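**Student:** for reference, the sequence and a predicted model appear below.
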Amino acid sequence: MSKTTVNALIKRGLSKKLAEKVAEKYTLSALEKLSDAKIKKEFGKDAEKILKALGREVKKEEKEKEKKKKRRGKVKEKAKKIEGIDAIKEEIHRIVKEKNEYLPSAVIEEIAEKVERENLTDKIEAIVERAIEEYNSHLMDPYEACGMVAAQSIGEPGTQMTMRTFHYAGVAEINVTLGLPRLIEIVDARKDPSTPMMTVYLEGVYRVNKEKAKEIANKIEVTRLINIAEVETDISNMKVVVKPNMKSMHRKDITMEDLLEALKKVSKVQIKEKKNEIEITPQEGNENYRELRRISEEVKNIKIKGIDGIRRAIIRKEGDEYVIYTEGSNFEKVLEIEGVDKTRTITNDIHAIYHVLGIEAARNAIINEAYSTLQEQGLNVDIRHIMLVADLMTATGVIRPIGRQGVSGEKGSVIARAAFEITVDHLLGAARRGEVDELKGVAENVIVGQPIKLGTGSVELAIDVKKLSKMKVKK
C-alpha cells in the first residue's frame, strides 16, 4: 500500500478508511487510468465518492463535447506554439533594438525556445539583458591583436607536443600520425596525409548486424589476388599457377567467377581453369623468363574487389552499433556504398572533404582535426584560436596553407612577405612592379621601428601640462 496514494486521496476528499482500501489495489496513476464502469464494478456504492475525488462528476454529454473540442483544438495548438515562438522572437528583437545592442540570430532563437519551454515570458527582458551582457563581455576589444594572441595560444602549447604515431582503435595494424607532425600537416594543408584513415559509420540493419557490417568492410577493403590465393611460378613448364584458398575467398565473399574476371585484365596471356587451380601461360611466341616474371608480379598484385586507397578495414563495436575503421582513405567512393551513413562518416583527409562536401565542411574538418590533435596531447587551447586559423585558411573559397605558398606569401605588405621568407626575391619583385607598402600590419612596423596601430598604439593621447598643474588635488 502506497502512503503517497493514501495521502493524495485524503487530500481529494476521501475518508482515511476508503483511501487505504483503494491504495491496497491501485496507485493514483493506475486509478486515474481506470474507466468509470470498472471503478463502479470494483468499489460499488463507494465508486461515486472515488469518481468525485478523481474529478469525474461531469456528465457524459459534456465529456463528449470536451473530447470534440480537444480534437478540433489540436491543429490550432500547433499553430499557436509557432506563433508563440515568433512573438517571443519579435519581443527579443524589440528589446535588443531599444537598447541599441546586438545579439546573433542563433542566440535569439535559443533564448526564444527556452523562454517558451520554461514559460518565462514575464522575465524575458531580464533574460535578454543578461544575454547582451554575457555576449558583450566575450567580444574582442577594438584594435586587439587577435591574430598574435591566437598564434601564441597555439604555438606555445605546440612546443610541448611529441613527435609520434599512435596505434589507433586498439588495433596494432592501423597507425595514425598525431602530435606535432599531424598539426604541421593540417596547417600546411598537405594534399596527402602521412596516415590517411576513415571512420565509417553505418545505417539501418548494417549498424547492428555484424555480418552485414562485414559485407560493407569487404566492399571497402582492397583485396588483391595474393591475399586469397597462392601464386607459384613453374619455370620448367613456362606457366604461373594460381591456387585459390577457398576459406579466404568465402570470408571475403569472392567467387571463382570474380577471380577469372579479374585475371582477364592481365595482357598477353592465356588462362586455363582446372580443378582447384588456374594456369596462366604467356602467348605463343612470347615464352621467356622475363615475360613469366612480369605475369607473376602482375597476377599477385591484381585487384579482385574493394576501393582503391583503402588497404585495411577493421570492424569495432561502439555502444550498440558497429563502426568500420579504415587504413587509407577514399571519401567519395565510400559514401557511394549502400549502408554507409553519409551524415556521420569522416576522414582525416581535409582536401577530400573539400572536393566532396565543399569549403564549409573543410573549415569544420580543419577545426576538428587541429582541436582533437591538441586535446589528445592534453593541451587545452581555446577553440576560437583554431577557428581563426581555419577561417584564414578557407576565406578565399579554397584551402590555403599557412606558409609562403599560401597565407603568409599572399600578404599585402611587401616588408612582411620579405620578413617571412626569400627576402631578396620579394623586395626585387615588389620594386620591379612598383608596389607601395602602407605599413598597416605588425611585422612591417616593427622592422621600420615605429609604433604599431594595435592595442595601446591605436590611440593617441596628449596631456595639456599647464591645465594639469592648475588642477587641485583633493587631500
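**Tutor:** Okay, I see it.

**Student:** rest of the way, CA atoms for contacts and neighbours
**Tutor:** Fine.

**Student:** OK, contacts around residue 306?
**Tutor:** Contact analysis of residue 306 by CA atoms under 8 Å, 6 or more residues apart in numbering lists 218-223.

**Student:** recalculate using a threshold of 10 Å.
**Tutor:** Counting by CA atoms under 10 Å, 6 or more residues apart in numbering, residue 306 touches 216-224, 312, 334.

**Student:** what sits closest to it if chain neighbours are left out?
**Tutor:** In this structure, residue 306 finds its nearest non-sequential neighbour in residue 222, 4.1 Å apart by CA to CA, 6 or more residues apart in numbering.

**Student:** buried sites along the longest helix belonging to the chain?
**Tutor:** Secondary structure of the chain per DSSP state H: the longest helix is helix 60-98. Using 16 or more other CA atoms under 10 Å as the test for burial, helix 60-98 gives 85, 88-89, 91-93, 95-96.

**Student:** ranges for the strands of the stretch 51-200 of the chain?
**Tutor:** 163-167, 175-178, 197-201 (DSSP state E, counting those that start in this stretch).

**Student:** can you list the ones you listed in CSV and add mean neighbour count?
**Tutor:** Below are these laid out as CSV (neighbours: other CA atoms under 10 Å):
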stretch, mean neighbour count
strand 163-167, 13
strand 175-178, 20
strand 197-201, 23
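
**Student:** out of those, nearest to residue 465?
**Tutor:** strand 163-167 (58.5 Å; CA to CA).

**Student:** residues in contact with residue 172?
**Tutor:** Per CA under 10 Å, 6+ apart, neighbours of residue 172: residue 166.

**Student:** contacts only, for the closest residue to residue 177 other than its chain neighbours.
**Tutor:** Counting by CA to CA, 6+ apart, the nearest residue to residue 177 once its immediate chain neighbours are dropped is residue 165, at 4.3 Å. For residue 165, the contact set (CA under 10 Å, 6+ apart) comprises 174-182, 195.

**Student:** and what of residue 294?
**Tutor:** Contacts of residue 294 by CA under 10 Å, 6+ apart are 266, 282.

**Student:** pasting the second one now:
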Amino acid sequence: MPLTAEEIQKEIEKTLNGRFLPPSVIDELVEKSIEKKLSKTEIKKIMEKVIEVYERNKIDPSEACGIVGAQSIGEPGTQMTMRTFHYAGVAEINVTLGLPRLIEIVDARSTPSTPMMNIYLKDEYRKNADLAKKVANQIELTELNEIAEIETDLTELTITVRPDKETLDKKGLTVEELVDIIKKIKKIKAELKEDSSILISLDEPSYKNLLDISEKLKTLKVKGVEGINRVIIRNEPGEGYVIYSEGSNLEEVLKIEGVDPYRTTTNDIQAIARVLGIEAARNMIIQEAYDTLMEQGLNVDKRHIMLVADVMTVDGTIKAIGRHGVSGEKASVLSRAAFEITVNHLLDAGRRGEIDTLEGVAENIIVGQPVNLGTGAIKLVMKREKLRKVE
C-alpha cells in the first residue's frame, strides 16, 4: 500500500534528524514520492543523497559571492558577440541579442531597442488556426493607410477613402465599421458611397484643414493594440499556435480574449514591473539574462544572475547597475569614488561631512586594510603564553 503524504513527511523529518533542507525541496520530494509510489527504504536512500548534494553545494561562510558572481558573468561575457540583430527562425522578427541585450538588461533601460512579445493562447484558441488568426488581428496595429487608398481633392476640398476589399476581409473588418471609426474624428462628415468608397467633407473647409485631416487619416488606428506593429503566428510542436509580436504592450494584450495571461511574456522588463509587480520583473531579469547567455553557448549558473537581479530589485524598483543606480547609491564614499566621477564624489562628501565606516571591499582595498570577506572576516587572536603551556 502506497504511503500517504503525512507518512512521507514524517519519514523525511526522521531522516533529516535536525539537518536543514529548503521547504521547496521537501515539498518536491513529497510530491515525487507519491507520484512514484516509493517505499520508506527508497525515500531514506534518496533523502541521504539529497542531503549530501545539498551540503556539498552550500557556500562557505563569508564567501565573496558578489565577486564570484561578477567574474562568472563577466568572463563569459567577453566571448559574446557584438551583433545587435538576428532574425528569429523563420519568423522575421528583429531581436537584440548578445552583449547589447545584456547591457540593456543591467542598465534597466525604460524600453528595449527591439521590444517583442511571445503571446500564448488558451486551449481552444491554440488548437484552432481561425481563432488564433482572430486573436492576432485584434493584437496587430492596423492603420487606415494599410487597408485603403486616401485621395485628396483640392478643388472640391474633400477626401475619398477607397478601402481594399481583400485586405478588409483579411483583417476581419467591414466598410461600415470603417465609416464609424472615421466619424470619430472631429469637424468632419463621412458618407458611404455605392462603390464602397467613403467621402469625407470638412465642417470648416480650407486647404490647411484638408491637409491636416488627410495626414491624420493616414495614421488613424483602425484596429489592434498601440505599440504592436506586426505579428506572426507559428504552429509550435506540442504547444499549438503561438503569436510572436514586434512591439510590446503587455497591459493591453492581457485584456484580449483568448490570450493566456499566465504564460504570455515580453522582453520589456519595466512594463512587467508596472503590470505584474517587482517579483515578476526580477524573474524576467534572471530569465532574459540567462537566455541571452545560453543563446551564445555560454553556460552560466543561474544563481550568479539571481544575485544581480536581487541587487537590482531589492528596494521594489528596478535599478541599473551603474553610477545612476546601484553603484551610485552605495553608503561608502570611497566605493562610489572608486567607480566613476571620483573628484565629484569626494568633493560632495567633503562638503556634506560624510564618514566612511570602511565595511565594503573597495574602500578597504583603497586604505590598505584586510577586507571583511573570507579569512578576513574572522578576528582571531593567538595567545602565545597559553600555547607554550599546552606544549
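**Tutor:** Sure, I can see it. Bear in mind that the values here come from a model prediction, so they are computed numbers and not experimental data.

**Student:** let me see the TM-score of these two.
**Tutor:** Here the TM-score for the pair of chains, by TM-score structural alignment, normalised by the length of the second structure, is 0.92; 387 aligned residues with a CA RMSD of 2.4 Å.

**Student:** against which helices or strands is the longest helix of the first structure packed?
**Tutor:** Counting contacts by 3 or more CA pairs under 10 Å, 6 or more residues apart in numbering; DSSP states H and E, helix 60-98 of the first structure packs against helix 105-118, helix 124-137.

**Student:** of all those, which one is nearest residue 277 of the first structure?
**Tutor:** helix 105-118 (65.8 Å).

**Student:** tell me what angle that closest one forms with helix 60-98.
**Tutor:** 150 degrees (axes from the mean of the first three to the mean of the last three CA atoms, to 10 degrees).

**Student:** what segments of the stretch 351-475 of the first structure are helices?
**Tutor:** 359-376, 383-394, 414-420, 423-433, 442-448, 465-470 (DSSP state H, counting those that start in this stretch).

**Student:** in CSV: those helices, plus distance to residue 22 of the first structure and mean neighbour count.
**Tutor:** What follows is the helices of the stretch 351-475 of the first structure, written out as CSV (distance: least, CA to CA, whole Å; neighbours: other CA atoms under 10 Å):
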stretch, distance to residue 22 of the first structure, mean neighbour count
helix 359-376, 59, 20
helix 383-394, 60, 18
helix 414-420, 86, 20
helix 423-433, 93, 13
helix 442-448, 82, 15
helix 465-470, 88, 8
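
**Student:** dump the ones you listed to TSV, plus distance to residue 284 of the first structure.
**Tutor:** Output for the helices of the stretch 351-475 of the first structure, formatted as TSV (distance: least, CA to CA, whole Å):
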stretch	distance to residue 284 of the first structure
helix 359-376	54
helix 383-394	59
helix 414-420	64
helix 423-433	62
helix 442-448	73
helix 465-470	107
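
**Student:** let me know which of those helices is the nearest to residue 345 of the first structure.
**Tutor:** The closest of the helices of the stretch 351-475 of the first structure to residue 345 of the first structure is helix 359-376. By CA to CA, the value is 12.0 Å.

**Student:** which residues in the second structure does that closest one align to?
**Tutor:** Using TM-score structural alignment, the residues of the second structure aligned to helix 359-376 of the first structure are 278-295.

**Student:** mean deviation, the matching stretch versus the first structure?
**Tutor:** Superposed on the first structure, stretch 278-295 of the second structure shows a mean distance of 0.8 Å to its aligned residues (mean CA distance after the TM-score superposition for the first structure).

**Student:** I'd say residue 265 of the first structure and residue 299 touch.
**Tutor:** Yes. Using CA atoms under 10 Å, residue 265 of the first structure is in contact with residue 299, at 9.3 Å.

**Student:** tell me which residues of stretch 328-345 of the first structure come out buried.
**Tutor:** 328-331, 334-335, 339-342, 345.

**Student:** check which helix or strand covers residue 215 of the second structure.
**Tutor:** Per DSSP states H and E: residue 215 of the second structure is located in helix 207-218.

**Student:** helix or strand right after that helix?
**Tutor:** strand 221-223.

**Student:** now tell me what touches that next one from outside.
**Tutor:** With CA under 10 Å, 6+ apart, strand 221-223 of the second structure has contacts from 137-147, 171-173, 177-178, 181-182.

**Student:** the same query, at a cut-off of 7 Å, please.
**Tutor:** 138, 141-144, 181 (CA atoms under 7 Å, 6 or more residues apart in numbering).

**Student:** helices and strands around the next helix or strand after it, which ones?
**Tutor:** With elements assigned by DSSP H and E, the helix or strand that comes after strand 221-223 of the second structure is strand 230-236. Helices and strands touching strand 230-236 of the second structure, by 3 or more CA pairs under 7 Å, 6 or more residues apart in numbering; DSSP states H and E, are strand 240-246.

**Student:** any idea which helix or strand comes after the strand it packs on?
**Tutor:** Next element after strand 240-246 of the second structure (DSSP H and E): helix 250-253.

**Student:** so where is that next one in the first structure?
**Tutor:** Using TM-score structural alignment, helix 250-253 of the second structure lines up with residues 331-334 of the first structure.

**Student:** that stretch vs the second structure, average distance?
**Tutor:** Once the two are superposed, stretch 331-334 of the first structure sits an average of 1.0 Å from its aligned residues in the second structure (mean CA distance after the TM-score superposition for the first structure).
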